[in-house]
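1. What follows is a predicted protein model with its sequence.
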Amino acid sequence: MAVDVPFFSIIVPTFNVEPFIEETLRSLFDLKGCTYEVLVIDDNSTDGTLAIVNALTANHPQFHVLQSNQNLGVAAARNLGIKECRGQWISFLDGDDIALSNFLSSRLEVIEKKDAVDFIASDFYLWWDSAQKLELASDNIPTWNTAISLFTGDLFFVDSPSRLFIDHTCIVQTGAATIRKDLLAKVGLFSTDLKTNEDTHLWHRAARRSELFAFVKSPNHLYRQRPHSLSNTDRGKHGDSPKMFLMLANDPLFEADKAHFKSRALSHSLQNTYYYRESGQRLRAIRSAFTALTISPIEAVVLKNLLASLLGLR
């Protein structure tokens, strides 16, 4: 008997999200307009997350649950989902976020308009659930607003998205990303060498190989803001972005943009160092200052920054 292949695969990595996972999964139960599967990848949770997932999905055959026997991080969890999924298109949703009713239908409309599209993103809501507060990301993030304002209408297409991402900003948030599986096969998976910014690294690479990128101005999900989530941990102002930009600078795909990415890496290293110095994290400040030194060993601002970090100045 033939097995129906879902058009979309939604990958949901989970790790210790017991208070949130039920609401997340329920938002994916009855998405309309297309066939889809949901792969929940539990990254060795130590709370009740997995038990809730198994109980909720038992009677929903489009849900598949995979469990890692060790905590490998969100990049590895997503990569496992990518390797196991069957859909032609892949979307992502974190285990504490909420899909809106148009989570997939807004993508299907784009695909039906343009056969050549292989990479889709959209706006999304920043969500502070404790305060019942929603903010449109493009209103909250100035660089997003600038990039999106270059285009008119509720939907726009870009045939060279890499240039847009480099000259302005990467207007892709992972929960708002949908990508053709064939394109991921060309550019590879999420880097497990990065604790944060692994998504931006992949989206830059995907943009460089994309034939047609689409941006939908209607938001597709709620991105929960939690003070202790990975994206809000004490990893400096820009997390692993200096390392991520150096990886792009050394990537053969971006040979022509090497200087640009090195400049971004240096800028973010310095900002991380200032953050650590001001918050009294001397050892982290020193490590970050040395990172800046490896990028640009002769710039006066880099040397001054290193000296201030060694002396514990704020």
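-> On my side now, so go ahead. None of these values were measured; they are calculated from a predicted model.
2. alpha carbons only for contacts and neighbour counts from here, please
-> Fine.
3. mind listing the helices in the chain by residue range?
-> In the chain, the segments counted as helices under DSSP state H are 21-26, 49-57, 74-84, 105-113, 137-140, 142-148, 161-167, 181-187, 198-209, 241-249, 258-278, 282-295, 300-310.
4. for those, which one sits closest to Y36?
-> Put simply, out of the helices of the chain the one that sits nearest Y36 is helix 105-113, at 11.0 Å, with distance taken as C-alpha to C-alpha.
5. Report all helices and strands that that closest one contacts.
-> On a contact count with 3 or more C-alpha pairs under 8 Å, 6 or more residues apart in numbering; DSSP states H and E, helix 105-113 meets no helix or strand.
6. which ones are touching the closest residue to F103 other than its chain neighbours?
-> Closest residue to F103 in three dimensions, ignoring its sequence neighbours and counting by C-alpha to C-alpha, 6 or more residues apart in numbering: N220, at 4.9 Å. Applying C-alpha atoms under 8 Å, 6 or more residues apart in numbering, one finds that N220 lies in contact with 99-103, 106, 122-125, 176.
7. roughly how far apart are N220 and A131?
-> Taken as C-alpha to C-alpha, to the nearest Å, the spacing of N220 relative to A131 amounts to 20 Å.
8. putting a second one here so we can go through both:
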Amino acid sequence: MQTHSDNAVFVAVPSYNHERFVEECLRSIFRQTLPPAKLLVIDDGSRDDSVAVIERVLKDAPFSAEFISRENRGLSATLNEAVSYADRKYFAYIGSDDIWLPNFLEAQVRLLEERENAALAFSHVFVIDENGDIFDRTDNWTAFADGNMLPTLMTGGIFSSPGVVYRRDVLGEKPWNEDSKLEDYELYLRLAAQHEFARNEQVLAAWRQHGRNTSDDFGLMVDEWLAAQERSRGLLPFSDEEIAEFQTKLRYAAARHFNRTGNRSRAAKAMWANRKGATSLAEQALDAVRIAAPRRLFNAQRARRRASARSRYGNIRELL
């Protein structure tokens, strides 16, 4: 096990109604090759048995760990509370249903030590189901910029939060907007407007998708992306015309997702209204064909892809 002289990472786990998953999350932190200086778990008013599970598991913590259980205040408020306790060089949080691979903190801290101008380090992640089976990885379907991440963010290219480690000093006192419906995007915009982001090519974490994920509502997510851009407009180094162009591209890209999730009507309307966001007429034509294709063909293809991924990647527990 490697150690850094300043043992530099403060880790937070915001917990809410994940009694089935929180033990696996916490034990993935215990397994880190670079242990955190301190772990803080805040239960945000869970109505299941999460509190009892957390209290039991934290008895096995191989480093300093603290637990706060209180009424529900929302994720952004919970993250702001956690960061107010953070007194180390780096800060990282992980949702109570997600998982870090054992070298996550070590790899991200090493990258940040090499990239002194980076506000954060991020990585690609596996996508897992409620049983821990890997059915995708984010580098299969998206690419992220290294350094200047702002244009990518403006068109909806957003990395998953389990793969992120922040420099504590760039976060300030209350970095998360507690009125925002999505906790991370607006913060990413503000940080990217002033700092570079460091991309780690490794897949270092697992993001769990299951029936309780609020991010399943993609329409809400798109609306919040656009609202966050408007709230951040004064900080962005773009003209009004450039922001409008980014937003057209974002809406066009979102239309593809609406089609993938079966909302053909919304997909068709969004693609037509934002057709200038396509890179070419050929792209528009291909997207139109996809909308017109029978839904059963799409569902069959998706099922085949997921089955192939499970066969190829296995279960996340095999990597821990």
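-> Good, I have the coordinates. Note that the structure is a prediction, hence the values are computed from the model and not measured.
9. Can you pull the TM-score for these?
-> Scored against TM-score structural alignment, normalised by the length of structure 1, the superposed chains reach a TM-score of 0.71; 257 aligned residues with a C-alpha RMSD of 3.2 Å.
10. re the thing from before, the residue nearest to F103 of structure 1 corresponds to which position in structure 2?
-> The pairwise alignment with structure 2 assigns N220 of structure 1 to L204, based on TM-score structural alignment.
11. now its match: how far from F258 of structure 2?
-> Spatial separation of L204 of structure 2 from F258 of structure 2 under the definition C-alpha to C-alpha is 28 Å.
12. Also S69 of structure 2?
-> 38 Å.
13. Which one's more surrounded, these two?
-> Neighbour tally, S69 of structure 2 and F258, criterion other C-alpha atoms under 10 Å: the higher count belongs to F258, 19 against 15.
14. hang on, the earlier thing: which among the helices of structure 1 is found nearest to L93 of structure 1?
-> Each of those was scored for nearness to L93 of structure 1 using C-alpha to C-alpha, and the closest is helix 21-26 (8.4 Å).
15. what sits against the residue nearest to L80 of structure 1 when sequence neighbours are not counted?
-> Excluding the flanking residues, the one nearest L80 of structure 1 by C-alpha to C-alpha, 6+ apart is I41, at 7.5 Å. Counting by C-alpha under 8 Å, 6+ apart, I41 of structure 1 touches 11-14, 65-68, 77-78, 80-81.
16. I'd like to know how many residues surround the counterpart of A77 of structure 1 in structure 2.
-> Mapped onto structure 2 by TM-score structural alignment, A77 of structure 1 lines up with T78. Per other C-alpha under 10 Å, the neighbour tally for T78 of structure 2 reads 22.
17. mind checking how far the spatially closest residue to T78 of structure 2 that is not a sequence neighbour is from I54 of structure 2?
-> Sequence neighbours aside, P14 is the residue nearest to T78 of structure 2 in space, at 6.5 Å (criterion: C-alpha to C-alpha, 6+ apart). Note on P14 of structure 2: its distance to I54 of structure 2, by C-alpha to C-alpha, is 11 Å.
18. and those two? which has more neighbours close in?
-> Between P14 of structure 2 and I54, counted using other C-alpha under 10 Å, P14 has the larger neighbour count: 24 against 20.
19. and the more buried one, what is it in contact with?
-> By C-alpha under 8 Å, 6+ apart, the contact list for P14 of structure 2 reads 41-44, 75, 78-79, 93-96.
20. follow-up on the earlier one: the contacts of N220 of structure 1: which two are farthest apart?
-> S106 and Y125 (15.3 Å).
21. which one of those two has more residues nearby?
-> Comparing S106 of structure 1 with Y125 by other C-alpha under 10 Å, the one with more neighbours is Y125, at 22 against 17.
22. Contacts only, for the more buried one.
-> Contacts of Y125 of structure 1 by C-alpha under 8 Å, 6+ apart are 134-137, 219-223.
23. rerun at 7 Å
-> Applying C-alpha atoms under 7 Å, 6 or more residues apart in numbering, one finds that Y125 of structure 1 lies in contact with 134-137, 219, 221-223.
24. and what of I29 of structure 2?
-> With contacts defined as C-alpha under 7 Å, 6+ apart, I29 of structure 2 is in contact with W100.
25. What's the match for it in structure 1?
-> Residue pairing (TM-score structural alignment): I29 of structure 2 is matched to L28 of structure 1.
26. Tell me how far the aligned partner of G219 of structure 2 in structure 1 lies from S269 of structure 1.
-> Using TM-score structural alignment, the equivalent of G219 of structure 2 in structure 1 is H238. Between H238 of structure 1 and S269 of structure 1 the distance is 8 Å, computed by C-alpha to C-alpha.
27. Equivalent analysis for L136 of structure 1, please.
-> With distances defined as C-alpha to C-alpha, the gap from L136 of structure 1 to S269 of structure 1 amounts to 28 Å.
28. right, and Y90 of structure 2 touches V11 too?
-> No. At 8.5 Å, Y90 of structure 2 and V11 do not qualify as touching, with contact defined as C-alpha atoms under 7 Å.
29. Could you point out the longest strand of structure 2?
-> What stands out as the longest strand in structure 2, according to DSSP state E, is strand 196-208.
30. angle of that one against helix 104-114?
-> Relative orientation of strand 196-208 of structure 2 with respect to helix 104-114: 170 degrees, computed using axes from the mean of the first three to the mean of the last three C-alpha atoms, to 10 degrees.
31. Can you give the distance of strand 196-208 of structure 2 from its chain's centre?
-> In this view, strand 196-208 of structure 2 has its centroid 9 Å away from the chain centroid, taken as C-alpha atoms, centre = their mean, to the nearest Å.
32. Also stretch 244-260 of structure 2?
-> Distance of stretch 244-260 of structure 2 from the chain centroid (C-alpha atoms, centre = their mean) equals 19 Å.
33. try stretch 18-30 of structure 2
-> Worked out by C-alpha atoms, centre = their mean, stretch 18-30 of structure 2 lies 17 Å from the chain centre.
34. residues touching the nearest residue to A259 of structure 1 once chain neighbours are set aside, list them.
-> The spatially closest residue to A259 of structure 1, leaving aside those adjacent along the chain, is A249, at 7.1 Å (C-alpha to C-alpha, 6+ apart). By C-alpha under 7 Å, 6+ apart, A249 of structure 1 lies in contact with 258, 261-262.
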